[in-house]
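**Student:** okay, here's the prediction I keep looking at, along with the sequence it came from:
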Amino acid sequence: MSLVQTYLAPMAKETKKTRAKTRSKASKPAHATQGFGVPITAAPHHFVVIIPRGTKQPVQIVEDLGMHTLGDESELLDRVELPRGIWTEIANPVKRMFNERLKAHQLKPGQWKAGENRVDRLLGKELCVLAWAIEDLEEEKIGTALRNWLALRPEERWWLFGMTATTVGAPEDKGRGWRMALKYALGYPPQPTLRAPRKGDKTDAEDIYETLPLFQG
């Protein structure tokens, strides 16, 4: 080993140790979670997506308000039921988006499974907005609604949840108020239309503009 190599060897070892520590810190989650980003604490506010083992039973989304200061029990609010076929259409895209958000915050990704799936309270609100929009939507329009939902900012989805949940946020409120508005806003976006010329309209390029009498020879 040359003199230079002898001098640089300890520095190389130290650099490897530093890199290893950096990788370890980067891979370590910000804090322990369960499901899709729900902190492992005493009764946190979150949502629960209940996926039955059967392939024909509907999927339920329930909001768990967490433990209140005046009692030891959580308050549960049923939010929406989705037909199994509709849930199958959105499950993977929603999981992908949720996990991208969790990864950005150094949190463990989640997976859908049969039974109860816990979802972070903000992600759960966003999921409810999508579920309310598509719960009674034609199958061929679900993809459109999903794309429009993905195009919204998280803050916009939170606002839409708040407006809907305070008035028509229960399963039996399907087809009313903000629930209906979400269906049409996401599933039936306005399409640009061109006005067809009326019968007798001038169509030749030279006839588009009429000459004022002042400029006629």
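**Tutor:** The structure has been received and is ready for your questions. From a predicted model like this one, the values you see are computed outputs, not experimental measurements.
**Student:** please make it C-alpha for all contacts and neighbour counts, starting now.
**Tutor:** Fine.
**Student:** what about the longest helix in this protein?
**Tutor:** helix 3-27 (DSSP state H).
**Student:** hey, where'd the helices end up in the chain?
**Tutor:** Using DSSP H, helices in the chain cover 3-27, 84-104, 121-134, 142-151, 154-168, 177-187.
**Student:** deepest-packed of those, please.
**Tutor:** The highest mean neighbour count among the helices of the chain, using mean count of other CA atoms under 10 Å, belongs to helix 121-134: a mean of 24.
**Student:** residues in contact with it?
**Tutor:** Contacts with helix 121-134, where a contact means CA atoms under 8 Å, 6 or more residues apart in numbering, come from 38, 45-48, 61, 63, 79-80, 82, 86, 94, 98, 142, 145-146, 149, 154, 157-158, 160-161, 174, 179-180, 182-184, 186-187.
**Student:** and Val119, what does it touch?
**Tutor:** The contact partners of Val119, taken as CA under 8 Å, 6+ apart, are Gly35, Phe36, Gly37, Val38, His46, Phe47, Val48, Val49.
**Student:** between the residues you listed, which is nearest Lys17?
**Tutor:** Nearest to Lys17, judged by CA to CA, of those is Gly37 at 30.8 Å.
**Student:** what's the closest non-adjacent residue to the closest one?
**Tutor:** Nearest non-adjacent residue to Gly37, counting by CA to CA, 6 or more residues apart in numbering: Asp120, 5.1 Å away.
**Student:** burial count for that neighbour?
**Tutor:** Using other CA atoms under 10 Å, the number of residues around Asp120 comes to 22.
**Student:** cool, Arg153 as well?
**Tutor:** Count around Arg153 with other CA under 10 Å applied: 10.
**Student:** same thing with Thr41?
**Tutor:** By other CA under 10 Å, the residues close to Thr41 number 10.
**Student:** if we can go back for a sec, thought the residue nearest to Gly37 was touching Gln34?
**Tutor:** No: if you go by CA atoms under 8 Å, Asp120 and Gln34 don't touch, sitting 9.1 Å apart.
**Student:** one step back: would you turn the contacts of Val119 into TSV with neighbour count and distance to Thr22?
**Tutor:** Below are the contacts of Val119 laid out as TSV (neighbours: other CA atoms under 10 Å; distance: CA to CA, whole Å):
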residue	neighbour count	distance to Thr22
Gly35	19	26
Phe36	27	25
Gly37	26	23
Val38	23	26
His46	23	32
Phe47	30	34
Val48	22	35
Val49	22	36
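**Student:** this is the other structure I want to compare:
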Amino acid sequence: MPASRSTRPVTQEAPVGFGFNPDESTHHFLVTIPAGNRQEVLISEHYRWDAASGSGTITFADGVDDGKLRVSLDRGKWNAIADEVRVEFNRRLKRQGLSAGIWKTGGNPLSRLLGKELVLLAWAVEDADPVLIPTAMRNWAGLAPEERWWLYTMTNAATGHAVHGRGKGWRKAVRFALTENPVGHAHHEPPPHVFRLLAESDRDDMPSLTVPKATRRTRKTVRS
């Protein structure tokens, strides 16, 4: 008799960390929290995931996408934002019917989109005065997720390296926009306008947000 085929369903990995489901996409972010209270918290971006070993190695190297460190955050500043970020993310995960996440010592995976939002906030507070962190939290919370993703994408393209991009251009503008500019209320200015205002006062560091108008080329006529 021919061997009978197994009717058992293929098992899928359950989401880990904060909404990260490797079966949907292996692109994720990783928050590495060291055991020591004085060591910095690392947030890195990863494109690979192994069911046995998890995320790959974190790297500073240029030209390497997988495991690239996006920000290294002082432990005190991480502690100042960690609880509110956890509450915000879990509120949204619950709405999607997903399990809540917790911060633990070691690696904490996040879904691609939640990771972008966290990195944006970390960029805002990495060089900020600690007394301004509550303002940054309010302003970050006042942005829609889509606005956070937009700001992350623009900032990452220009100054996304954890070391080389720190305190420059878009990273610098993110800090000013979230720690000083009052965007955390119902009718805030959209991010592009906020950045245009910052660009006017810091033209050397900020990339242009205006699209140059196309110029017509004049044809030279040759008379016979």
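**Tutor:** The structure has been received and is ready for your questions. If you're wondering where the values come from, they're calculated on a predicted model, not measured in any experiment.
**Student:** what would you report as the TM-score here?
**Tutor:** For this chain pair, the superposition-based TM-score is 0.68 by TM-score structural alignment, normalised by the length of structure 1; 156 aligned residues with a CA RMSD of 1.9 Å.
**Student:** just to revisit the earlier point, relative to Ala114 of structure 1, which of the helices of structure 1 is closest?
**Tutor:** Of all the helices of structure 1, it is helix 84-104 that lies closest to Ala114 of structure 1, at 12.2 Å by CA to CA.
**Student:** now do the closest one and helix 142-151, the angle between them.
**Tutor:** 20 degrees (axes from the mean of the first three to the mean of the last three CA atoms, to 10 degrees).
**Student:** what range does helix 84-104 of structure 1 cover in structure 2?
**Tutor:** The aligned range for helix 84-104 of structure 1 in structure 2 is 75-95, by TM-score structural alignment.
**Student:** leaving out chain neighbours, which residue sits closest to Val174 of structure 2?
**Tutor:** In space, Val174 of structure 2 is closest to Ala124, 5.4 Å off (CA to CA, 6+ apart).
**Student:** structure 1: which residue goes with the one you found?
**Tutor:** Counting by TM-score structural alignment, Ala124 of structure 2 lines up with Ala133 in structure 1.
**Student:** Leu178 of structure 2 maps to what in structure 1?
**Tutor:** By TM-score structural alignment, Leu178 of structure 2 lines up with Leu186 in structure 1.
**Student:** do the same with Ser44 of structure 2
**Tutor:** Checking TM-score structural alignment: Ser44 of structure 2 goes with Val62.
**Student:** and if you look at Phe20 of structure 2?
**Tutor:** Aligned partner of Phe20 of structure 2 by TM-score structural alignment: Val38.
**Student:** what sits against that match?
**Tutor:** Contacts of Val38 of structure 1 (CA under 8 Å, 6+ apart): Pro44, His46, Arg118, Val119, Asp120, Arg121.
**Student:** what sits against the fifth one?
**Tutor:** Okay, so that is Asp120 of structure 1. Asp120 of structure 1 neighbours (CA under 8 Å, 6+ apart): Phe36, Gly37, Val38, Pro39, His45, His46, Phe47.
**Student:** so which of these are in strands?
**Tutor:** Members of the contacts of Asp120 of structure 1 lying in strands (criterion: DSSP state E): Val38, Pro39, His46, Phe47.
**Student:** the third one - nearest residue in space that isn't next to it in sequence?
**Tutor:** Just to be clear, that refers to His46 of structure 1. His46 of structure 1 sits nearest to Arg121 (CA to CA, 6+ apart), 4.1 Å away.
**Student:** over to the second one?
**Tutor:** Spatially, and ignoring its direct neighbours in sequence, Pro39 of structure 1 is nearest to Thr33 (4.4 Å; CA to CA, 6+ apart).
**Student:** state the distance from that neighbour to Glu73 of structure 1.
**Tutor:** 21 Å (CA to CA, to the nearest Å).
**Student:** okay, these two: which has more neighbours?
**Tutor:** Thr33 (18 against 12).
**Student:** quick one: contacts for the more buried one?
**Tutor:** Pro39, Ile40, Leu107, Lys108 are the contacts of Thr33 of structure 1 under CA under 8 Å, 6+ apart.
**Student:** tabulate those (CSV), appending neighbour count and distance to Lys16 of structure 1.
**Tutor:** Below are the contacts of Thr33 of structure 1 laid out as CSV (neighbours: other CA under 10 Å; distance: CA to CA, whole Å):
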residue, neighbour count, distance to Lys16 of structure 1
Pro39, 19, 33
Ile40, 12, 34
Leu107, 23, 26
Lys108, 20, 26
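**Student:** could you single out the nearest of those to Glu14 of structure 1?
**Tutor:** Nearest to Glu14 of structure 1 out of the contacts of Thr33 of structure 1 is Leu107 (CA to CA; 29.0 Å).
**Student:** now do the same for Ile142 of structure 1: its match in structure 2.
**Tutor:** Using TM-score structural alignment, the partner of Ile142 of structure 1 in structure 2 is Ile133.
**Student:** I'd guessed its match sits against Ala80; true?
**Tutor:** Yes: in terms of CA under 8 Å, Ile133 of structure 2 counts as a neighbour of Ala80; the distance is 7.3 Å.
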